[in-house]
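Undergrad: no sequence on this one, just coordinates:
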């Protein structure tokens, strides 16, 4: 009886270890380690078949991710190249004429072409960033404090020209694992949005605190409760914006935040709006 009990205990422990190895593989993939695979136990039982099927499914997921990236890059190249060639031809036509009406029309055409290219780039950025959610490849230790300080210097000069007060409260030494270019894009999109809506004589505040926790606040007209989720959808533009755009900046900012396991939402600043970026709440 003791021998049977010991054998049963050993078999149960062995079974539990092999199941936990498969579960650990899925947890690693969810955490961003796309190349993680279930270990080969060297047997030919049902659990070995489950591990093999798990690895085959993960191989297919990885191939689909790489294929999506390749298609996005190829699409961008195939569309952007003829547009830039067309822009070059229009520029040559501008240089060859003095007709003011024709010059105005050609200038408008060039502006529209550049707008289409920016729209294409933004859509591809959003799609690519959403596809990379949880993918740790390309991420490194970055200094959010340095990124925020650089943006504060840049936007401080722009604010002075526009007659807008700009204040930065940036805690030093804040680091995270992320993509420096994307985190710069996230903060700059939030700042661009604030500058679009704040009136001359108003103010914009950039904050960075441990967590990391980032916030961009303005004292403009604010965002109604009904629109506080809608503003993160593609092509949404609220009334009163300064300048033109496609309504994709906040959609991209949220996609970047989610890729880095951060949340992005908007609050009432009374007056104005306050966009807050902070770590996602994990399920218990």
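TA: Happy to help now that I have it. Everything numeric here is computed off the predicted structure, so don't read it as measured data.
Undergrad: can we go C-alpha only for contacts and neighbour counts from here?
TA: Fine.
Undergrad: Which residue ranges of the stretch 151-284 of the chain form helices?
TA: Taking DSSP state H, counting those that start in this stretch as the test, the helices found in the stretch 151-284 of the chain are 180-197, 249-259.
Undergrad: My guess is residue 275 contacts residue 218. True?
TA: No: Residue 275 is not in contact with residue 218 according to Cα atoms under 8 Å; the separation is 9.1 Å.
Undergrad: One more to weigh against that first structure:
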């Protein structure tokens, strides 16, 4: 190979190495900065809580809550960046979804919304249960922010290994469906307390699982965000669609 070509290859490899080092340094800084902020924010939150009904206390509490959420999401983003999924690991997508619905039911009810699970009793997929649950929580939280009061966020699992989260909000325009996965892009969520990291974390977790992510318009309005996971090779032929035996669990339904 000509010397000038070898020199060019070495230069490209050096540049790629420096880029990788820079990205790793950025990830490390993000994680360290978030860790460093957790304790002072916890102290500040405790002190603000003592203010109780003093004038101006509630906006301050809201600001501290937003900062705390941002720090936690920054840590989650740093962890998602380094996520490596054991290719032999299996999880039950249906069980994870039911658990997420149960965990988030109090949040939904307090906000005047409903959250529900629809799908089979079990659905084995390839993947890390904790990471998948984290992605689901981010999708459900995002849905609860956008769905109007009195409406439902639904987590649906299909036997094919597909998870869908739908809300009844304004939907996501086709022109924004790639942009929403970028870090710190908030769009309409800037008025709803979003950090701009939730969907970026979902995207990274999906990539670590080699799962497909899709956004579409939900029937009747709203957004439908889906994750298609891989089924274990030994799994039975998938249960196509939501057939008899479908389980539905809902929280926050009107009495």
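TA: Here it is on my side, so go on. What you are looking at is a predicted structure, and each value in this text was computed from that prediction instead of being measured.
Undergrad: For the two chains, what TM-score is obtained?
TA: Here the TM-score for the pair of chains, by TM-score structural alignment, normalised by the length of structure 2, is 0.66; 210 aligned residues with a Cα RMSD of 3.7 Å.
Undergrad: that older thread, buried deepest among the helices of the stretch 151-284 of structure 1, which one?
TA: helix 249-259 (a mean of 24; mean count of other Cα atoms under 10 Å).
Undergrad: Neighbour count for residue 275 and residue 218 of structure 1, which is higher?
TA: residue 218 (27 against 21; other Cα atoms under 10 Å).
Undergrad: and the more buried one, how far is that from residue 270 of structure 1?
TA: Separation of residue 218 of structure 1 from residue 270 of structure 1 (Cα to Cα, to the nearest Å): 10 Å.
Undergrad: try residue 245 of structure 1
TA: Applying Cα to Cα, the value for residue 245 of structure 1 to residue 270 of structure 1 is 26 Å.
Undergrad: What of residue 52 of structure 1?
TA: To residue 270 of structure 1, residue 52 of structure 1 is 57 Å away according to Cα to Cα.
Undergrad: Which one's more surrounded, these two?
TA: Counted by other Cα under 10 Å, residue 52 of structure 1 and residue 270 do not tie: residue 52 has more neighbours, with 16 against 12.
Undergrad: Confirm the more buried one sits in a helix?
TA: Yes: under DSSP: H, G, I helix; E, B strand; the rest coil, residue 52 of structure 1 sits within a helix.
Undergrad: counterpart of it in structure 2?
TA: By TM-score structural alignment, residue 52 of structure 1 lines up with nothing in structure 2.
Undergrad: Same question for residue 230 of structure 1.
TA: In structure 2, the residue matched to residue 230 of structure 1 (TM-score structural alignment) is residue 179.
Undergrad: Tell me if I'm right that its match and residue 187 touch.
TA: No: under the criterion of Cα under 8 Å, residue 179 of structure 2 makes no contact with residue 187, lying 9.4 Å away.
Undergrad: which position in structure 2 aligns with residue 193 of structure 1?
TA: Using TM-score structural alignment, the partner of residue 193 of structure 1 in structure 2 is residue 142.
Undergrad: Find the nearest non-adjacent residue to its match, please.
TA: Spatial nearest neighbour of residue 142 of structure 2, excluding adjacent residues (Cα to Cα, 6 or more residues apart in numbering): residue 198 at 7.5 Å.
Undergrad: Check the gap between that neighbour and residue 75 of structure 2 for me.
TA: Going from residue 198 of structure 2 to residue 75 of structure 2 by Cα to Cα gives 12 Å.
Undergrad: Likewise for residue 109 of structure 2?
TA: Residue 109 of structure 2 is 27 Å from residue 75 of structure 2, by Cα to Cα.
Undergrad: Between those two, which has more neighbouring residues?
TA: residue 75 (20 against 17).
Undergrad: Sticking with the aligned partner of the more buried one in structure 1, tell me its helix or strand.
TA: Applying TM-score structural alignment, one finds that residue 75 of structure 2 aligns to residue 121 in structure 1. Element membership for residue 121 of structure 1 (DSSP states H and E) is helix 100-131.
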